[in-house]
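J.: Mind folding the following:
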Amino acid sequence: MKKLIKLLGVIGMSFILVLSLIVPVNAQEKPKIKKEEMKENFMNMEIDEKTTEKLIMKLENGEELDSFKKEFENIEPYETIEEDLEITEKFVYPDGSRKIVTIEATPNGITTGKISGGDREAGTYWYNWKDAKVSASWGVITASFYADFEGSRGFGRINKARDPSISVLGGTFRSKSLDRTRINATQYNDAVAQLYFVAEGLQDIGSTTVYLRLRVPYNGNAYAKMQV
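T.: Down below sits the predicted model:
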């Protein structure tokens, strides 16, 4: 029951798209932007020309796009498209930046989790989050754990994962395990911490395996998903 989560180029800076078009310079200077390539990427995300210019100017000034700010991490998608086993969620942020998340999944269920609490520090292209609570619910099933992790341009790492908590209303669970299945992110694979268990005594379906995963990308913000 595997799922593949693909962050398809975000103009909210899925850093894969945007950061690759920012040329590092001296810390006292403004970053250099490959404007034409970035314009093309933004237009492909259905961002109009005026907004595209504003976003590029924001990046040139070393500012963070709204799609990567913690205050907007729980924003709801403006459009959700479901086709067979693929779910696409589209997000738009106050400054006009956008993000598209496409999920390929098993037919049972996937729900978006939350990362909250703890102590979070962040700069333009980096963040460090300690004692963060990773949580999600699906019907009568609720699960959570705590984690320390960090990320920046070309770097993602989960330092700790601990204190799992599971609730199955009207049922039980077994085979609980919490592991960092990939400690360091690579260019093609997120760092992953995974809480696994089997929920039992559920009405209609009896039992099901559950995965709550924290994913820290090589470029971009951490996120959480629950697969049932």
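J.: going forward, measure contacts between C-alpha atoms and count neighbours the same way
T.: Will do.
J.: could you say what helices and strands the longest helix seen in the chain packs with?
T.: In the chain, taking DSSP state H as the definition, the longest helix is helix 49-60. Counting contacts by 3 or more Cα pairs under 8 Å, 6 or more residues apart in numbering; DSSP states H and E, helix 49-60 is packed against strand 32-33, helix 35-44.
J.: Following element in sequence after it, please.
T.: strand 79-83 (DSSP states H and E).
J.: Show me what that next one is in contact with.
T.: Under the criterion Cα atoms under 8 Å, 6 or more residues apart in numbering, residues 87-91 lie in contact with strand 79-83.
J.: nearest to Ile141, of those?
T.: Ile87 (21.3 Å; Cα to Cα).
J.: neighbours of that closest one, just the number please.
T.: Neighbours of Ile87 under the rule other Cα atoms under 10 Å: 16.
J.: Here is the second sequence; please produce its structure so I can put it next to the first one:
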Amino acid sequence: MKKIVGGLMIPVLTLSLTTGIGSVQASENQSSVEKATEVKGNINIPAEEIVSLKEFLATYNVDVVTQEKLINKLENGEIWDSLKPNVEPIDFIQNSDKAGNIEQIEIYADGSVAATTIEPTTVETFEATPSVPGMIQPMTVTPGTVTGGSGYKAYTKAQVRRDTGVIDAYFYADFTLVQGGMDFIQRVYGHKLIGRGGTTTFTGLKITRAKETQDYKSSATLDFKFTPYRAGAVSCWLKLYVGKDGYSSAYSY
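T.: I've put the predicted structure just below:
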């Protein structure tokens, strides 16, 4: 996996920024998606999902031939490289818009891609020391509405998101960074799950630790299941971490 800090890609293990991402811990890194039984044979993926998958791939300049190969993989019950936790991207592209939001695109050997959105570091109003514990995931958070005062920064409707084309999951969060104090998450809400080449089932969205402690960041988790067509359901999650005057995300899918 990879870590991104301040826009730089550092090899290590999609709301991550300049601070440490509460990682997919090494002991729990194995994505359950990879454990799904690969069912060989023709799978009938609905036409509208194929169109949506191709539109997603075309957005990231995946050529038509590669699009067809990737669709064929799904129809044969095979998992894209972008969904396998032990497969590293072969290339990275970074785009930014006028608002300063940064999109990190991971490109894999089979042509699949994963897109995450990164908040610009310039949004911070006070200096914070980066913290990088454990294995780190790519950045996936956009900040929403940001307000601040002396020694704090409040984020409203920040989006935590990771989109691989096959699975697109996100939720919103309101949280506050307290300079030199304990950061906290007020609420999480507005989740959405999209499955292409399979179905998604929501199982929970909750704050798992409301306030940062000396040892642990505050956190929230979106849990869901993804069921590839003609294969068993697998457990997936997307997490938000807030602490050390920064925020980050981790995922398993």
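J.: What does Leu177 of the second structure correspond to in the first structure?
T.: Per TM-score structural alignment, the equivalent position to Leu177 of the second structure in the first structure is Gly151.
J.: quick one: contacts for that match?
T.: If a contact means Cα under 8 Å, 6+ apart, then Gly151 of the first structure has 126-128, 157, 216-222 as its contacts.
J.: cool, and Asn219 of the first structure?
T.: Asn219 of the first structure neighbours (Cα under 8 Å, 6+ apart): 14-16, 151-156, 187.
J.: Considering those, which possesses the most neighbours?
T.: Greatest neighbour count in those, by other Cα under 10 Å, goes to Gly156: 30 neighbours.
J.: Cross-check the contact I'm expecting between it and Tyr188.
T.: No: here Gly156 of the first structure does not reach Tyr188: they are 11.5 Å apart, not a contact under Cα atoms under 8 Å.
J.: quick revisit: mind telling me what element the match of Leu177 of the second structure is part of?
T.: Using DSSP H and E, Gly151 of the first structure maps to strand 141-152.
J.: Mean distance of whichever helix or strand comes after that strand to its aligned residues in the second structure, please.
T.: On the C-terminal side of strand 141-152 of the first structure, the closest following helix or strand by DSSP H and E is strand 155-168. Mean deviation of strand 155-168 of the first structure relative to the second structure after superposition (mean Cα distance after the TM-score superposition for the first structure): 0.7 Å.
J.: Who are the packing partners of the next helix or strand after strand 155-168 of the first structure?
T.: Moving toward the C-terminus from strand 155-168 of the first structure, the next helix or strand (DSSP H and E) is strand 172-182. Here strand 172-182 of the first structure touches strand 155-168, strand 191-202, going by 3+ Cα pairs under 8 Å, 6+ apart.
J.: Now strand 172-182 of the first structure on the second structure. Mean distance?
T.: Here strand 172-182 of the first structure, set against the second structure after superposition, deviates by a mean of 1.4 Å using mean Cα distance after the TM-score superposition for the first structure.
J.: Enumerate the positions of that strand that are buried.
T.: 173, 178, 180, 182 (16 or more other Cα atoms under 10 Å).
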